[in-house]
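**Student:** The sequence and its predicted three-dimensional model are supplied below.
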Amino acid sequence: MAAIFAFKCTCCGDIHEGSPSVGYRMPDQYTCLNEEQRASMGKISSDFCTIKHEEGTDYFIRAVLEVPIHGVEEPYLWGVWVSLSERSFNRYVETYDSPVEGDGFFGWVCNAIPAYPYDGSRAADVVVQLGGQRPKVVLHRGDPEDDPLVVDQVHGISVSRAQQIAEWAFHEA
């Protein structure tokens, strides 16, 4: 039986219980906009974001990227934004209240994750989940040497690595 994640933080001395999660409030592309641009070009809610510009419109949805923790029941969760094509975005919006099991889309992870530096965007499959849960991000596998986040999503991380990332996220992010 898997354990529940808990650790004594080396930064604050508190006991943190439950698998950690880090969520991004908006895609990086939206973060880069100033207030005037956000008002004129952007639209954001807790689950959807669009940015209209001269070249077209960018479409984003909130999703979760799971990294298993060895011997722990719940994974480390990253709440990320993923860009989709217009067609995929519209399909997701249309079925949002009544999701279709097995539905999925291609997308790009649109948040830099400092614990996992990477140049560029990460390609992913976005898998719709039932029960009011956000879609799950499954990163595309490439050369495992290229992206430690892909390796960790596939193989999981140690409890000590999860603690290291959590301490960074809680106190330095």
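**Tutor:** Everything's here; your move. None of the values given here were measured: they were computed from a predicted structure.

**Student:** okay, CA-based contacts and neighbour counts for the rest of this
**Tutor:** OK.

**Student:** and the most centrally placed residue in the chain, what is it in contact with?
**Tutor:** If you average the C-alpha coordinates of the chain and look for the closest C-alpha using CA atoms, centre = their mean, you land on Val80, 2.5 Å from that point. By CA atoms under 8 Å, 6 or more residues apart in numbering, the contact list for Val80 reads Gly23, Tyr24, Pro27, Arg62, Ala63, Val64, Leu65, Val109, Cys110, Asn111.

**Student:** next one: Asn111
**Tutor:** Applying CA under 8 Å, 6+ apart to Asn111 gives the contacts Tyr24, Pro27, Asp28, Val80, Trp81.

**Student:** Now the buried members of these.
**Tutor:** The neighbour-count criterion (16 or more other CA atoms under 10 Å) marks Pro27, Val80, Trp81 among the contacts of Asn111 as buried.

**Student:** got a markdown table for those, with distance to Ser158 and secondary structure too?
**Tutor:** Written out in a markdown table, the entries for the buried ones among the contacts of Asn111 read as follows (distance: CA to CA, whole Å; DSSP: H, G, I helix; E, B strand; the rest coil):
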| residue | distance to Ser158 | secondary structure |
| --- | --- | --- |
| Pro27 | 28 | coil |
| Val80 | 22 | strand |
| Trp81 | 25 | strand |
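
**Student:** what about versus this one:
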Amino acid sequence: MEGFTCTRCGEVHEDIPMCFGAEYPDYYFSVPPDERQLRIEHTGDFCVVDEEHFFIRARIEIPVVDSDELFCWNVWTSLSETNFLRANEKLNDPERVNEPAYFGWLQTAIPGYTNTLNIKTLVHTQVVGIIPRVEIIEENHPLIAEQQQGITWQRVIELAETALHG
């Protein structure tokens, strides 16, 4: 599908953005800005707060109905220290695709959904160089239904408008 006229800003967007994301886990913002350099270790894919809260960047993929397209959210999930260390250990290992999924709690507020913080997830490692995939497992959350059943192009536009303009 090509472009849309945004109901929020009135502009014609030639392309529909299909991926949005968060640079940091939500928990990152609970640390005062003047303390972050001392208390947080952050790379593009991993984040540790106070050496006791462990997060990994991953992707929620939502199929678009009657299409081969995926709408994506780049998000952060918490991991246990054991799974966090394992994910780091396997970062460049081609065999990491054989790892069992890691349980985590979603740590990204996703626009267009009721509360997404701390919903249950499974993090599936992918081939080296590909961001892990998140499977939502929180019962009765709208995000799990959309991930399993897909969304329409109209819903894609609605989510894009919300992500772009709040």
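**Tutor:** Yep, it's here. What you are looking at is a predicted structure, and each value in this text was computed from that prediction instead of being measured.

**Student:** Superposing both, give me the TM-score.
**Tutor:** Both chains were compared after superposition, and using TM-score structural alignment, normalised by the length of structure 2 their TM-score is 0.90; 161 aligned residues with a CA RMSD of 1.6 Å.

**Student:** among the contacts of Val80 of structure 1, which two are most distant?
**Tutor:** The most widely separated members of those, counting by CA to CA, are Pro27 and Leu65 (14.2 Å).

**Student:** sorry, back to before: any chance of CSV for the buried ones among the contacts of Asn111 of structure 1, columns distance to Ala39 of structure 1?
**Tutor:** CSV is the format used below for the buried ones among the contacts of Asn111 of structure 1 (distance: CA to CA, whole Å):
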residue, distance to Ala39 of structure 1
Pro27, 16
Val80, 22
Trp81, 20
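
**Student:** Among those, pick out the one closest to Gly71 of structure 1, please.
**Tutor:** Closest to Gly71 of structure 1, out of all of the buried ones among the contacts of Asn111 of structure 1 and judged by CA to CA, is Val80, at 24.4 Å.

**Student:** so what corresponds to that closest one in structure 2?
**Tutor:** With TM-score structural alignment defining the correspondence, Val80 of structure 1 maps onto Val75 in structure 2.

**Student:** can you pull the contacts of Val48 of structure 2?
**Tutor:** With contact set as CA under 8 Å, 6+ apart, Val48 of structure 2 has these partners: Ile40, Glu41, His42, Phe54, Phe55.

**Student:** so what corresponds to the last one in structure 1?
**Tutor:** Matched to structure 1 by TM-score structural alignment, Phe55 of structure 2 sits across from Phe60.

**Student:** that's a helix at its match, yeah?
**Tutor:** No - per DSSP: H, G, I helix; E, B strand; the rest coil, Phe60 of structure 1 lies outside any helix segment and is strand.

**Student:** okay but it is in contact with Arg87, surely?
**Tutor:** No - look at Phe60 of structure 1 against Arg87 with CA atoms under 8 Å: they stay out of range, at 11.9 Å.
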